[in-house]
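> Return a 3D structure for these sequence lines:
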Amino acid sequence: MPVMHFKVQWPDGSEANCYSPSTVVGEFFVAGQRYALGDFVERAREALHIGSERVREKYGFACSAAMDQLAQIEELAQRFATDPHAEVKVVELI
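Take a look at the predicted model:
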């Protein structure tokens, strides 16, 4: 199953490399695009759940790495949750 990574820039300028077990993430994000924090988290949640389910369909078990990545995204997003103008930039899809 082809994996995809996506590099994001958080509102404080820090960057993170994120993992998806499926190329489906490319249907939810565009490289260079900025997303409102809540929108970014929702898109990531949906993409990573779909990716995890694709793994389940193929191998019979969900992708724990996708769920770990989602948990990390949600945890990092909490740091910026009080800023109504917080945006996350998708730097690149790899």
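> use CA for all of it now, contacts and neighbours both
OK.
> Show the subsequent helix or strand relative to the longest helix out of those in the chain.
For the chain, the longest helix by residue count, based on DSSP state H, is helix 37-59. Moving toward the C-terminus from helix 37-59, the next helix or strand (DSSP states H and E) is helix 64-78.
> Please generate a structure for the following sequence too, so the two can be compared:
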Amino acid sequence: MPEMQFQIRWPDGTEAACYSPSLVIKDYLKVGETYTLSDFLDKSRTALNIASDRVRAKYGFPCGRAMGQLQVLESTAAQYQGLANPTVDVLAFVE
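Presented below is the predicted three-dimensional model:
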């Protein structure tokens, strides 16, 4: 499966490299776009679950790295929930 990373910027300006086991993330996030925190989480959750399911279909088990990445995104996002209108920028895809 074609793994890739997607680079993001959190509301406080911190940048992060995130993992996806599939290119499906490109169907949900676009480079140069800014998403509300909740929209970013919804799109990431959907894409990473689809990617994990693709790994399960091919190898017989879900992708632990994808689920771990989702957990990191959700726990990091929780830090910004109290901000007024927090957003996440998608900076790049690295294939």
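> Tell me the helices and strands packed up against the longest helix of the first structure.
Judged by 3 or more C-alpha pairs under 8 Å, 6 or more residues apart in numbering; DSSP states H and E, helix 37-59 of the first structure is in contact with helix 64-78, strand 87-93.
> Nearest approach to Phe40 of the first structure belongs to which of these?
strand 87-93 (6.7 Å; C-alpha to C-alpha).
> ok, now how distant is Ser64 of the first structure from Leu70 of the first structure?
10 Å (C-alpha to C-alpha, to the nearest Å).
> List the buried residues for stretch 60-77 of the first structure?
Residues of stretch 60-77 of the first structure classed as buried by neighbour count (16 or more other C-alpha atoms under 10 Å): Ala62, Cys63, Ala66, Met67, Gln69, Leu70, Ile73, Glu74, Ala77.
> and the last one, what is it in contact with?
With contacts defined as C-alpha atoms under 8 Å, 6 or more residues apart in numbering, the neighbours of Ala77 of the first structure are Leu37, Val41.
> Kindly report the same for the second one.
Taking C-alpha under 8 Å, 6+ apart, we find Cys63 of the first structure in contact with Pro21, Gly51, Ser52, Glu53, Val55, Arg56.
> Quick check: the farthest pair among the residues you listed?
Pro21 and Arg56 (10.8 Å).
> So which of those two has more stuff around it?
A direct count of neighbours by other C-alpha atoms under 10 Å for Pro21 of the first structure and Arg56 places Pro21 higher, at 24 against 13.
> I figured that one was touching Glu53, is that so?
No. Contact between Pro21 of the first structure and Glu53 fails when scored by C-alpha atoms under 8 Å: they sit 9.6 Å apart.
> ok, back up a step: I'd like the contacts of Cys63 of the first structure as TSV, with distance to Glu87 of the first structure appended.
Listed next are the contacts of Cys63 of the first structure as TSV, based on distance: C-alpha to C-alpha, whole Å:
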residue	distance to Glu87 of the first structure
Pro21	24
Gly51	24
Ser52	25
Glu53	28
Val55	30
Arg56	32
